[in-house]
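> Got a predicted structure plus its sequence, pasted below:
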Amino acid sequence: MKHLTVVALALENDGGEILIVQRPETTYYPFYWEFPGGKIEPNETPEQALCREIFEEIDLIINVGDLTPLRFATHLYPHAHVTILLFSCKKWTGEIKLKEGQPGYQWVKANKIKDLKMPEGNYKILDVFC
């Protein structure tokens, strides 16, 4: 069984809403909602990976020093055993531009995230918002 460690970002705007991005049609769980982020590359810290992934996926620049670890969880999917490292951040530079085929994004009140259709492992980290 393949093991993946992924980083995810709960980016919070001034209204207390969290950015949620829709998964591309070409990936596992197409059109499901998720926190933006991705896989850690060799020789990257989780924080460095998250900064890189956020720029690659949604064109925002975030700084390692502005990230706060929030929660982690593991989940066994049919394709891999995944560890999710969730960070929060309230500061960024730039405007959201979906760069990897994502159909959409939305800003969601933290207590409403659990109502979205997400990959199962994401529900294990949502208790930080309740």
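Noted; the coordinates are in hand. Residues are numbered from 1 along each chain as shown.
> contacts and neighbour counts: CA atoms only from here.
Noted.
> next structured bit after the helix or strand residue 69 falls within?
If you go by DSSP states H and E, residue 69 is part of strand 68-76. Moving toward the C-terminus from strand 68-76, the next helix or strand (DSSP H and E) is strand 81-89.
> now that following strand against strand 68-76, angle please.
160 degrees (axes from the mean of the first three to the mean of the last three Cα atoms, to 10 degrees).
> Could you list every helix and strand in contact with the next helix-or-strand element following strand 81-89?
Using DSSP H and E, the helix or strand that follows strand 81-89 in sequence is strand 105-109. The contact analysis (3 or more Cα pairs under 8 Å, 6 or more residues apart in numbering; DSSP states H and E) places strand 105-109 against strand 17-22.
> here comes the other one, which I'd like you to weigh against the first:
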Amino acid sequence: MENNPTWIPVVALALPETDGRWLMHYRSEEKQHGGLWEFPGGKVELGERPAIALVREIAEELGIGLNAVSLKPAGFAESSSECDSPQIVIMLYTSAPWDLSQLSQPRALEGGAVGWFTPSEIELLAKPPLDVVLARQLFGRPA
């Protein structure tokens, strides 16, 4: 195990709205990366498939239901590998555009806030480093 350090699998959602804006989650100040905007999601539990983990995390975090079959891989980002801490690998998925007229609207159930932004606006938001990488991959911006 010494030569094979552990890693933490994380899933995130890039959810478009029908008008071309994308959903972002603002992290509460008291949490890690507090005060920054991110693609919503969370950790994959042991034995859980990534798409199923994302459905669970989005229900817990935003109160909306997704269909795992409609999720499509969109990119990934990984933290630098440091021997002291596990490496974080975020798998980004997209889903069909969200219709804001639906009864169930995304809301920040675990604190913070949610907002809808254009790709240009997302580029300007303060984000954790891995979300910067994911946004560049998603929107085709150079690294």
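It's in. Note that the structure is predicted; figures quoted are calculated from it, not measured.
> ok, back up a step: return the distance of the strand holding residue 69 of the first structure from the chain's centre.
11 Å (Cα atoms, centre = their mean, to the nearest Å).
> swap in stretch 33-51 of the first structure?
That offset, for stretch 33-51 of the first structure, works out to 9 Å (Cα atoms, centre = their mean).
> In the second structure, point out the residues matching it.
Mapped onto the second structure using TM-score structural alignment, stretch 33-51 of the first structure covers residues 37-55.
> ok, back up a step: mean deviation, the strand holding residue 69 of the first structure versus the second structure?
After superposition onto the second structure, the average distance of strand 68-76 of the first structure to its aligned residues comes to 1.0 Å, using mean Cα distance after the TM-score superposition for the first structure.
> which residues touch that strand?
When contacts are defined by Cα atoms under 8 Å, 6 or more residues apart in numbering, strand 68-76 of the first structure is touched by residues 81-89, 120-121, 124-125, 128.
> let's see it at 7 Å
81-89, 121, 124-125 (Cα atoms under 7 Å, 6 or more residues apart in numbering).
> Map residue 90 of the first structure across to the second structure for me.
Match for residue 90 of the first structure (TM-score structural alignment): residue 96.
> Roughly how far does its match sit from residue 130 of the second structure?
Using Cα to Cα, to the nearest Å, we find residue 96 of the second structure at a distance of 23 Å from residue 130 of the second structure.
> Neighbour count: these two, which is higher?
residue 130 (18 against 15; other Cα atoms under 10 Å).
> Kindly provide the distance from the nearest residue to the more buried one once chain neighbours are set aside to residue 120 of the second structure.
Leaving aside its sequence neighbours, residue 130 of the second structure sits nearest to residue 77 (Cα to Cα, 6 or more residues apart in numbering; 5.8 Å). Residue 77 of the second structure is 20 Å from residue 120 of the second structure, where distance means Cα to Cα.
> thinking again about what came up before, return the set of buried residues in the match of stretch 33-51 of the first structure.
Within stretch 37-55 of the second structure, the residues that count as buried by 16 or more other Cα atoms under 10 Å are 37-44, 50-55.
> Quick one: these as a markdown table, columns for secondary structure and distance to residue 102 of the second structure too.
Converted to a markdown table, the buried residues of stretch 37-55 of the second structure look like this (DSSP: H, G, I helix; E, B strand; the rest coil; distance: Cα to Cα, whole Å):
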| residue | secondary structure | distance to residue 102 of the second structure |
| --- | --- | --- |
| 37 | strand | 24 |
| 38 | strand | 23 |
| 39 | coil | 21 |
| 40 | coil | 19 |
| 41 | strand | 21 |
| 42 | strand | 24 |
| 43 | strand | 27 |
| 44 | coil | 27 |
| 50 | helix | 25 |
| 51 | helix | 22 |
| 52 | helix | 22 |
| 53 | helix | 23 |
| 54 | helix | 20 |
| 55 | helix | 18 |
